[in-house]
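> Coordinates for the following, if possible.
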Amino acid sequence: MSTARPTLFLLHGWAMESRIFSPWINALAGDFRCQSWDLPGHGGKPCPPQGLDWEESLLTLQGAVEALSRPVVLGWSLGGLFALALALRFPELLGGLVLIDSSPCFVQREDWPWALTSSALDAFAHELLADGRAVRRRFLALQTQGDPAARAQLAAAQRWPLPDPRCLLDGLQLLRDKDLRPQLRPLPFPVLILQGEADRIVPPAAARQLQSSLAGSRLQLLKAGHAPFLSHPEACSQALRSTFYHD
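Down below sits the predicted model:
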């Protein structure tokens, strides 16, 4: 990639919104033109009648990315699932891919133990119907377990408006159902995988498996939980610079 400032298109995770990236974007602004995007039902966006629909969301993302002229697409957690699917389906539209604590398959399968159990997602879905804010608190606690720096950064998110429960339920269903492993293949642009070593949602072994399936990709492990861009912003920024800039 040239030394011109690349465009960075950021996708947030489940129950979050694009402003989760705001502190980090301030640090990245000198190197990247940053644009973040809210999933349907999140960040004040209405949840459409079809909910958080996989195909509709990918088509909307296709249009947004196409308008940016081959950006680097960055996805965190559920946002990474969308980013990876976008890269696999429309590789000609991207100039790079960054996956932060994400996975091609978020739920355990017989041949994929490096994930959440289906019962854990069932519990989140059941509790969401009773008390959405309590579920988000518990999910945030899980994300930041063993990572006090990220916990402090995420504390403000507790006060944000809760995303639409219909779209939250759809997001859990996508995490349960989607398995992109059969589609994985080398991609024609730089791919960076950032992974917290203490992540309780996406184990580091899942990131290693993902790297091996995306031949030529780069994996960087960080002493962090599920949100290393909050707890270790400079290390994450430097990883982006070294991947998408060259002399």
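> all contacts plus neighbour counts: C-alpha atoms, from now on.
Fine.
> and the gap between the nearest residue to residue 6 once chain neighbours are set aside and residue 74?
Nearest-residue entry for residue 6: residue 32, 5.2 Å, with adjacent residues in sequence omitted and distances by C-alpha to C-alpha, 6 or more residues apart in numbering. Counting by C-alpha to C-alpha, to the nearest Å, the gap from residue 32 to residue 74 is 12 Å.
> Determine the residues that are contacts of both of the two.
residue 8 (C-alpha atoms under 8 Å, 6 or more residues apart in numbering).
> Here is a second sequence; please produce its structure as well for comparison:
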Amino acid sequence: MRLPDALRPPRPAGVLRVRSDDGTLLHAEVHGPEDAPTVVLSHGWACSTLFWTPVLRALGADLRVVLYDQRGHGRSEVPRRGGYGTTALADDLCAVLRATVARGTRAVVAGHSMGGMAVMAAAERPAFRSRTAAVLLASTGSRDLVSSALVLGGPLRRPARLRAALRRSALTVPLPLGPVTPLTRAGLRRVVMAADAPADTVDLCARIVHACRPVPRARWGAVLRDLDLTGPLRRLDVPARVLAGTADRLTPPLHAHRLAEALPACEDLVLLPGIGHMTPLEAPDRVAAVLRDLVRAHLAPGAAEGAAAAPARAG
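Next up, the predicted model:
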């Protein structure tokens, strides 16, 4: 299926190779005018910068948008065996912020799924705190990801322990997903998207997920299986908004409610009726609207003056 223009990535204004703390090289892109307010977007597990294409197009050309591939994803390097974990997520996000957000300026930072976990993991890092005006946590959670997932529930009525074991194995088995076929598209739609998601959006999602390398996907899956970011979440004290789809089976809305309750400076909880886990693909206009509102609230001239008056942090 040929993708429509709205789902095809625009040409970036700049491409960077960003070196993380352990030497892993990350692919990053900058879109839009250099002097515009900056939004940094962090994608989720088994995705890539392509995942943000509909949101990038919905945001228009008057913002500076930074995208990067998580390590082991897209055009970023595969790290050494021990180079996975929440510390690596935070290292990579902070490396991208240092490379793309000038000292003394700030950005709105948004993370979807594992990208949101990167935001939480970086909560106390000086490079994050000094360069972040506000955050959006989209379709993500801080703990209990396996036990809460709904992807193997329903009519099969498997025992709880068996369901949990199947979910854990699905996260951590390093098998190729194979070619994109009508069957694999249908399976992916059932797991991560709403039942009525448009066919071209499902096709883009399938292309992105199937392109993820099996070994990094499995090693990141092991990180997600054991994830607990309760402490960092409570210390993420920048202005924050939480967004989730009510039909999300991977990170059901209970996670969004937990995040909103635990965040010290949560401004809003946005629930999108009938939308699945892939909110930036399924509802890009709604996600872009929340990002634009955060920019207006926290990167407008008045907001910038207020931030300048706040105590400076090193980083």
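> Tell me the residue in structure 2 aligned with the residue nearest to residue 6 of structure 1.
With TM-score structural alignment as the criterion, the equivalent of residue 32 of structure 1 in structure 2 is residue 63.
> Run through the strands of structure 1 in chain order.
Listed in chain order, the strands of structure 1 (DSSP state E) span 7-11, 33-37, 72-76, 96-100, 191-196, 218-222.
> could I get those as TSV with mean neighbour count and distance to residue 172 of structure 1?
Shown next, in TSV, are the strands of structure 1 (neighbours: other C-alpha atoms under 10 Å; distance: least, C-alpha to C-alpha, whole Å):
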stretch	mean neighbour count	distance to residue 172 of structure 1
strand 7-11	25	16
strand 33-37	17	19
strand 72-76	26	15
strand 96-100	26	18
strand 191-196	26	21
strand 218-222	17	26
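> Let me have the ones you listed in CSV, extended by distance to residue 85 of structure 1.
Below are these laid out as CSV (distance: least, C-alpha to C-alpha, whole Å):
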stretch, distance to residue 85 of structure 1
strand 7-11, 12
strand 33-37, 16
strand 72-76, 10
strand 96-100, 11
strand 191-196, 13
strand 218-222, 18
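> Would you check how far apart the spatially most central residue of structure 1 and residue 89 of structure 1 are?
The residue lying closest to the centre of structure 1 (C-alpha atoms, centre = their mean) is residue 76, at 1.6 Å. Note on residue 76 of structure 1: its distance to residue 89 of structure 1, by C-alpha to C-alpha, is 18 Å.
> what do you get for residue 164 of structure 1?
Residue 164 of structure 1 is 28 Å from residue 89 of structure 1, where distance means C-alpha to C-alpha.
> just residue 13 of structure 1 next, same as before
Separation of residue 13 of structure 1 from residue 89 of structure 1 (C-alpha to C-alpha) stands at 20 Å.
> between the two, who's got more neighbours?
Neighbour count, other C-alpha atoms under 10 Å: between residue 13 of structure 1 and residue 89, residue 13 has more, with 23 against 13.
> Now which residue in structure 2 aligns to the more buried one?
Under the alignment (TM-score structural alignment), residue 13 of structure 1 pairs with residue 44 in structure 2.
> so that match sits right up against residue 119, yeah?
No: Residue 44 of structure 2 lies out of contact with residue 119 (C-alpha atoms under 8 Å); the separation is 11.3 Å.
> before we move on, the earlier item: next up, the contacts around the residue nearest to residue 6 of structure 1.
Contact analysis of residue 32 of structure 1 by C-alpha under 8 Å, 6+ apart lists 5, 6, 7, 8.
> can I get the residues you listed in JSON lines with distance to residue 95 of structure 1?
Listed next are these as JSON lines, based on distance: C-alpha to C-alpha, whole Å:
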{"residue": "5", "distance to residue 95 of structure 1": "12"}
{"residue": "6", "distance to residue 95 of structure 1": "8"}
{"residue": "7", "distance to residue 95 of structure 1": "9"}
{"residue": "8", "distance to residue 95 of structure 1": "9"}
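> I am finished for the moment; much appreciated.
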